[in-house]
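# Can you look at this prediction? I've put the sequence above it.
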Amino acid sequence: MSHFPLPAIQRRAFLRDSAFGFGGIALSSLLEEAGAAPVTLSKPDHWKGTLKSPHFPVKAKRVIFLCMAGGPSQFETFDWKPELKALHDKPFPASFTKGQQLAQLQNAELKARGAFTTFSKHGQSGIEVSDLFPEIGKQADRLCVIRSMQTEQINHDTAHAFMNTGSIIKG
């Protein structure tokens, strides 16, 4: 069995870095005791960032979250973009990249690329699914496709981190 050398962490650095987490826990406890930040989990309006109960009976019992890092692009699976087909092999509109830091693409000529495949509408819902997935298309009315996620990040890695964590900073 091979052993990989791990970087030695200094005791002081460990205590310094971990103190932030422990300090936050202690501070919230102290503030609660002082009455400055009462925690009332039973108050429904306490958690302002959570969703309220839906206005219809819930049918779903489970959610399957597919995070296909390195998999097919959304433009090849469930997100048909007819405008990309019209822009295929043409210079990428500057409005798409305005203000973005394109580290790997400095001074490169950017061209738009349309989908490699075709899309068809499926089911009563009319969900457009890539023709690469004919069996998934048959289940279209049983799917929930979320197309409302967006970010200002144009680089895949930071956009992926933002999608999963809400922050572009990793770690």
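Arrived safely, thanks for sending. Numbering: from 1, shown residues only.
# CA only for contacts and neighbour counts going forward, please
Will do.
# can you give me the strands for the chain?
Remark: strands assigned in the chain by DSSP state E are 119-122, 127-130.
# mind giving me JSON lines with those strands and columns for distance to D89 and mean neighbour count?
Shown next, in JSON lines, are these (distance: least, Cα to Cα, whole Å; neighbours: other Cα atoms under 10 Å):
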{"stretch": "strand 119-122", "distance to D89": "19", "mean neighbour count": "17"}
{"stretch": "strand 127-130", "distance to D89": "21", "mean neighbour count": "22"}
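# mind checking which of those is nearest R12?
strand 127-130 (54.2 Å; Cα to Cα).
# helices or strands next to that closest one in the packing?
strand 119-122, helix 134-138 (3 or more Cα pairs under 8 Å, 6 or more residues apart in numbering; DSSP states H and E).
# For the shortest one, what is the distance to the chain centroid?
Okay, so that is strand 119-122. Counting by Cα atoms, centre = their mean, to the nearest Å, strand 119-122 is centred 25 Å from the centre of its parent chain.
# what's it in contact with?
The list of residues contacting strand 119-122 from outside it, by Cα atoms under 8 Å, 6 or more residues apart in numbering, reads W80, I127, E128, V129, S130, D131, G137, K138, A140, D141.
# hang on, the third one packs against K81?
Read it as E128. No - in this structure E128 lies outside contact range of K81 using Cα atoms under 8 Å: 10.2 Å.
# between the helices and strands packed on strand 127-130, which gets nearest to E32?
Using Cα to Cα, those put helix 134-138 closest to E32, at 50.3 Å.
# try it against this one:
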Amino acid sequence: MNSFPSIQRRSFLKRGTYSVGMAALGSMLARESQASQTHSPQPHFPGTAKTVIHLCMAGGPSHMESLDPKPELDKINDQPFPASMTDGQQLAQLQGSKLIARGSFCKFKKWGQSGLEISELFPNIGSVADDLCIIRSMHTEQINHDPAHAFMNTGSIQKGRPSMGSWLLYGLGAETESLPGFIVFTSQGRHGAQPVSARQWKAG
């Protein structure tokens, strides 16, 4: 015999709605309380960024021909790709194919007092090298486009995690709650938007 009380669907939905409303109210009150506190935690150093514009140019110029020289890859140009770099990887449509290493087709030049290496294809960018911050320490073991894009934008290869926009909003805050904290513009090609990639821009 079932000892649990019987709950009708309508009653369940009604109670659930109250729970969601209380959770939302609690969140709003917590934000107001936090804003009213004068001794809020301070960052390690004062921030200067007011806004962030993040351009994810899938299908744009390769980093290996723009801002990220790969001298070791250039050394093995036109040679079979080392098995040590592909063993254990999910190669998807490349499975069983003969993989040939391709180095950069252009040269890199050192620019500015910092000696920042930038492709000769972008001399105008090179002229302001000392005003740029280029991060080359990021890496991933994902070699296929979609999981690599998801990892870059959300920190996970699983779709649906919080995107970079929501993390920036979390870190910088918003000037007003009357407007969205971060806005996403997505481009569409001849075949419309990519449903997989479109899930990379949400709040999770």
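That came through fine. Just so it is clear, the structure is predicted and the values come from calculations on it, not from any experiment.
# can you redo the strands of structure 1 as TSV with distance to L15 of structure 1?
Converted to TSV, the strands of structure 1 look like this (distance: least, Cα to Cα, whole Å):
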stretch	distance to L15 of structure 1
strand 119-122	55
strand 127-130	51
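# Centre-most residue in structure 2?
N153 (1.5 Å; Cα atoms, centre = their mean).
# aligned partner of that residue in structure 1?
Aligning on TM-score structural alignment places N153 of structure 2 opposite N164 in structure 1.
# Pull up the gap between that match and T158 of structure 1, please.
10 Å (Cα to Cα, to the nearest Å).
# do the same with K85 of structure 1
26 Å.
# One more: V58 of structure 1?
For V58 of structure 1, the distance to T158 of structure 1 - Cα to Cα - is 34 Å.
# quick one: which of these two has more around it?
Neighbours per residue, other Cα atoms under 10 Å: of V58 of structure 1 and T158, the larger number sits with T158, 16 against 8.
# The more buried one reaches G166, doesn't it?
No - counting by Cα under 8 Å, T158 of structure 1 stays clear of G166, with 10.3 Å between them.
# Mind telling me what I118 of structure 2 corresponds to in structure 1?
Per TM-score structural alignment, the equivalent position to I118 of structure 2 in structure 1 is V129.
# Could you give the number of residues near Q42 of structure 2?
7.
# Now distance to A69 of structure 1 too, for the contacts of strand 119-122 of structure 1, in TSV please.
Formatted as TSV, the contacts of strand 119-122 of structure 1 follow (distance: Cα to Cα, whole Å):
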residue	distance to A69 of structure 1
W80	19
I127	23
E128	21
V129	19
S130	18
D131	21
G137	22
K138	25
A140	23
D141	25
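# Which one of those residues is nearest to T97 of structure 1?
After measuring the contacts of strand 119-122 of structure 1 against T97 of structure 1 - Cα to Cα - the closest member comes out as W80, at 20.5 Å.
# To which residue of structure 2 is the closest one aligned?
Checking TM-score structural alignment: W80 of structure 1 goes with P69.
# Show the contacting residues for its match.
Contact analysis of P69 of structure 2 by Cα under 8 Å, 6+ apart lists H63, S104, F108, E117, I118, S119.
# I figured the fourth one hits S66, correct?
No - E117 of structure 2 lies out of contact with S66 (Cα under 8 Å); the separation is 9.2 Å.
# for the top helix by length along structure 1, the distance to its chain's centre please.
Taking DSSP state H as the assignment, the helix of structure 1 that covers the most residues is helix 11-34. The gap between where helix 11-34 of structure 1 is centred and where its chain is centred comes out at 29 Å by Cα atoms, centre = their mean.
# Stretch 34-41 of structure 2 too?
With Cα atoms, centre = their mean, you get 30 Å for stretch 34-41 of structure 2.
# end-to-end on that stretch?
By Cα to Cα, one end of stretch 34-41 of structure 2 lies 10 Å from the other end.
# Stretch 114-129 of structure 2 now?
Using Cα to Cα, one end of stretch 114-129 of structure 2 lies 8 Å from the other.
# Name the residues of it that come out as buried.
Using 16 or more other Cα atoms under 10 Å as the test for burial, stretch 114-129 of structure 2 gives L116, E117, I118, S119, E120, I125, G126, A129.
# wait, what's in contact with the last one?
Under the criterion of Cα under 8 Å, 6+ apart, the contact partners of A129 of structure 2 comprise W111, G112, S114, L116.
# what lines up against it once you look at structure 1?
Using TM-score structural alignment, A129 of structure 2 pairs with A140 in structure 1.
# Look up how far I146 of structure 1 lies from that match.
Distance, A140 of structure 1 to I146 of structure 1, by Cα to Cα: 13 Å.
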